[in-house]
Every structure is written in C-alpha cells, then in structure tokens.
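Visitor: sequence first, then the predicted structure:
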Amino acid sequence: MAKMLTLTKKEIEDRTLYYIGRLSEHGDCRDSAAQDLEVSRRTVDGWCGPADPRVIPSQKLLELITEVTFRDLSVLNYSKIVDIYDEAGEFLGATNRVPEALFLADMQGGYIQRRPIKYDRFATDIVISEQQRVRSQLRKIIHSGKLARKQICSVMGCDEYRLIDMISEVGRHNFGVQPDSFKISLLETYIRAQAVEEFAA
C-alpha cells in the first residue's frame, strides 16, 4: 500500500510564512493575513510560531493562497490578455499569466477567456499545458463539492495540506506536487457513478 503523503508541522509553518510574506511588500503582512482570514493577529502569530502547537487549518491556508494569487495579479498592469470569470459569468479580473488565472477561475467554478486584441490578427488561443490541465481537473472536482475533501484525499493518497500543494500555482516552484492523472480519473468515475445512483433513486 502506498504511503500517505503528509506534511509535518514545520512544513506547514514554512508554507504559512511563505504565503503570508507574499501578501504585501509594505506594512505588516501578518496584520493583513489576520484581516483577510478573519482571525486575530494572535492566531496568525501562533500559526507561524514553532513553539506554538497550532497550525493554520487547511481551508484557511487555501483561502490565503487564493488571496495571494489575486494580489499578485493586481501588480501586473501590462499585457492583461486573459480575463477571469466566476461561475455566474461575473468578471473577476485579468492577467497575462494563464496558470494563476486558471486557478482563480477553477476555485470560483468559473472560466478564463482570451481578451480580443483589436489590432492583432495573429492572436492565438490560450495555451494550457497537460500538467496545468490535470491540476485544473482536480481543482474543479474539489470546488464541485460532489465528493468530500477526505474522500478526495484518500484517493489521491495525501492529507489536505498536500492536496493544496497539488492544486496551487503561486509558490509552485517551492512546494508544488503534480497530481496523478489516473487518480483524478478515478475521482471522476466516482462522481459519475454517484450521479447515476442519484438519478436511479
């Protein structure tokens, strides 16, 4: 039986410190994190402290990464040719970075679209690599809510923190783990089977 991929307390702290540090180039990043995550500054300090037994909950870590991704996109004010929309078709923002745009769209159940360029007759469609497509599939499964997070982790062979490593784009060079496409296909099979059972009931 394959070993379950898990993170140690130190590894969770490393990610917490890294992503909090990405929130702002100026001012106190921990204050920003406390405000964004709707917790106290003391709680954030506890998550970052080696002597404190607490770690950031996995859902809060995912919220933190999503906020960092949004803020990173706002810094780039040039060549914003990829528009991001949520599930209802509401415009969320624009960027020139496809992986991050796809992440934000997937987390909102939305989609991305190449912005028409008036004078560019040779503009190409958005190019998504196979690895990006696989990560996007996993994010969409998570967002759908059709499978419990623990069930997804069981199939993927990881804890919820490693699952976040699999789906995040910001910080990928430090913490990223590419999810197994075969395991994702199993999850999709479970979802289809579940839909058939519900229809037959």
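Guide: Done, it's in.
Visitor: from here on, just use CA atoms for contacts and neighbour counts.
Guide: Will do.
Visitor: which stretches in this structure count as helices?
Guide: Under the criterion DSSP state H, the chain contains helices at 9-21, 29-37, 41-48, 58-75, 98-107, 130-144, 149-156, 160-167, 172-175, 181-200.
Visitor: got another one to weigh against that:
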Amino acid sequence: FGTMKQVQAFGPQDLRVVDVPEPAAGAGEVIVEVRACGICGSDKWFWNVERHSEYVAGHEVAGLVTAVGPGVRSLQPGDRVAVNNVKGCGECPACLEGAFIRCPNTVEHMGFGFSERIAVPERNCLLLDPSLSYEQGALLFDNWGTPYSALARTSMGPGDWAAVTGCGPIGLAAIGLAVQRGARVAAVDPIAERRQYAGVSVVRADLISGKKCGTVGNSAG
C-alpha cells in the first residue's frame, strides 16, 4: 500500500512528520483522505508528551472517501464526509441510533486526524452537504455536536434565557444554537478577548466577565 505522512510526538514540544504505512480498509471500513482537521483544546497533551507515542492526535476530521472495504453500502469513493471519532460496538441500541458515546459495551476515542489518510468505520461517517466546506465539516461532531446534544434535551424556545459559561469554540456554538432557537443568551467568560469575539460573532448575547458568578461556580463545582 505504500507510505503516507503522519504527525507524531517524540517528546515535549517535539512534533515530527514521519512516514508510516498506508491504512487499508477492512470490512465495513472506508479510507478517508483528510482535508481538514481541527485542533481541540484536549489535543494540548500532544504538544507536551513525555516520550514518543504512536497515538496520533486530531479528532475533528472531514475529508474525501478514496476507497471502501467489503460490505460498505452507503458510501463510495468521491463522497465528502465528516468523521465521528467515537467508536462504539455498532450493535447496541445506542450505537444503532448513532449515539456511540453512550455505548454500554465499548467506547473508543479514535485519534488519527494528523495523518494524510485514515481508515474508519462506515457508520462513523456523515455525508457533507455540498454547501459545507471541509473546514466547516470538521467542526460538526465535536464542536457543534456537543452543545447540540445538550440543547436537544431541553425545550428551549423563543423568549427563554440560556446561560453559557465560556466563550470558547464550543461555547460560541452553544450561543449560536440557542440564538437560532430564539432564546436570549447570557454568556460568561473571564477573558475579554473571547467576550469581544462572541459579541461580534453572535447577535443578542449579553456578555458578562464572570468575576462575580460565584453561584454558578459553586453549583457547577
């Protein structure tokens, strides 16, 4: 299958591009050529790893399907997809609904995005709408999916208030989704730059410094 490029960590602040074997698509798997990969806050360990690790960071991925393995029916080469990095058993009720994170049997967080190509289960891929770029697609599962899952459990609607603590990437997505539902938002963040960015990017959000939000802090632990 030849080789491809991949980023690996060899020590503190020592990232290297190395040659590794190309992945092969097993049964029920597809090969995705990575076109965009986000850098999540949880990836910071990759920058400070103490020793060489073959675990590859990067779990916010979108790309192009280039090959399919035996048994794959819903995807074909040329499809543009976003990739869910959470892998479940694929057989339980939660997995059959696509909620791999709630799988009671096995939950594996796949790291792979800092590679040219990856092999992933067919069921972990979501076809991208033509209107979405790869960069937008890379944010669908982790960045937007996390707050969407939380809001989906509520009856929030026009006129309701939503409190969002933190105006980072996921917080901004939560604000946007709440505003889309017609809710009024109080966004809290101690970092002035983030509050300013939230004010520019999101309409109808009241921004608070968070310095006097002891009640929220105590309740959230």
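Guide: Cool, the structure landed. Treat the numbers as computed from the prediction; the structure is a model and nothing was measured.
Visitor: let me see the TM-score of these two.
Guide: Superposed pair, TM-score by TM-score structural alignment, normalised by the length of structure 1: 0.28. Supporting alignment: 95 aligned residues with a Cα RMSD of 5.6 Å.
Visitor: need the helices of structure 1 in TSV with mean neighbour count and distance to Phe91 of structure 1, can you?
Guide: Output for the helices of structure 1, formatted as TSV (neighbours: other Cα atoms under 10 Å; distance: least, Cα to Cα, whole Å):
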stretch	mean neighbour count	distance to Phe91 of structure 1
helix 9-21	17	25
helix 29-37	17	21
helix 41-48	18	31
helix 58-75	17	13
helix 98-107	24	10
helix 130-144	18	18
helix 149-156	16	28
helix 160-167	23	22
helix 172-175	12	25
helix 181-200	13	28
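Visitor: okay, those in CSV with distance to Tyr85 of structure 1 next?
Guide: Listed next are the helices of structure 1 as CSV, based on distance: least, Cα to Cα, whole Å:
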stretch, distance to Tyr85 of structure 1
helix 9-21, 24
helix 29-37, 21
helix 41-48, 31
helix 58-75, 13
helix 98-107, 6
helix 130-144, 14
helix 149-156, 24
helix 160-167, 19
helix 172-175, 23
helix 181-200, 24
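Visitor: for Arg114 of structure 1, find the nearest of those.
Guide: Between Arg114 of structure 1 and these, the tightest spacing by Cα to Cα is seen for helix 98-107, at 9.7 Å.
Visitor: which strands or helices does the closest one pack on?
Guide: Secondary-structure packing of helix 98-107 of structure 1 (3 or more Cα pairs under 8 Å, 6 or more residues apart in numbering; DSSP states H and E): helix 58-75, strand 82-85, strand 111-114, helix 130-144.
Visitor: which other helices and strands does the longest one contact?
Guide: In this structure, helix 58-75 of structure 1 packs against helix 9-21, helix 29-37, strand 91-95, helix 98-107, helix 160-167, with contacts taken as 3+ Cα pairs under 8 Å, 6+ apart.
Visitor: who wins for proximity to Ile184 of structure 1 among the ones you listed?
Guide: Closest to Ile184 of structure 1 of the helices and strands packed on helix 58-75 of structure 1 is helix 160-167 (Cα to Cα; 11.5 Å).
Visitor: helices and strands around that closest one, which ones?
Guide: Counting contacts by 3+ Cα pairs under 8 Å, 6+ apart, helix 160-167 of structure 1 packs against helix 58-75, helix 130-144, helix 149-156.
Visitor: can I get these in a markdown table with distance to Trp47 of structure 1?
Guide: Formatted as a markdown table, these follow (distance: least, Cα to Cα, whole Å):
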| stretch | distance to Trp47 of structure 1 |
| --- | --- |
| helix 58-75 | 10 |
| helix 130-144 | 25 |
| helix 149-156 | 22 |
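Visitor: tell me how far Glu67 of structure 1 lies from Leu186 of structure 1.
Guide: Per Cα to Cα, to the nearest Å, Glu67 of structure 1 is found 30 Å from Leu186 of structure 1.
Visitor: again but with Gly46 of structure 1, I slipped
Guide: To Leu186 of structure 1, Gly46 of structure 1 is 38 Å away according to Cα to Cα.
Visitor: repeat for Asp72 of structure 1
Guide: Per Cα to Cα, Asp72 of structure 1 is found 33 Å from Leu186 of structure 1.
Visitor: same thing with Ile167 of structure 1?
Guide: Distance, Ile167 of structure 1 to Leu186 of structure 1, using Cα to Cα: 17 Å.
Visitor: quick one: closest of the helices of structure 1 to Val82 of structure 1.
Guide: Nearest to Val82 of structure 1, of all these, is helix 98-107, at 7.0 Å by Cα to Cα.
Visitor: quick one, that closest one and helix 160-167 angle?
Guide: If you take axes from the mean of the first three to the mean of the last three Cα atoms, to 10 degrees, helix 98-107 of structure 1 sits at 130 degrees to helix 160-167.
Visitor: reformat the helices and strands packed on helix 98-107 of structure 1 as JSON lines; add distance to His173 of structure 1.
Guide: Output for these, formatted as JSON lines (distance: least, Cα to Cα, whole Å):
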{"stretch": "helix 58-75", "distance to His173 of structure 1": "14"}
{"stretch": "strand 82-85", "distance to His173 of structure 1": "22"}
{"stretch": "strand 111-114", "distance to His173 of structure 1": "23"}
{"stretch": "helix 130-144", "distance to His173 of structure 1": "14"}
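Visitor: do you know which of these lies nearest Ala200 of structure 1?
Guide: Between these, helix 130-144 lies closest to Ala200 of structure 1; by Cα to Cα that is 20.8 Å.
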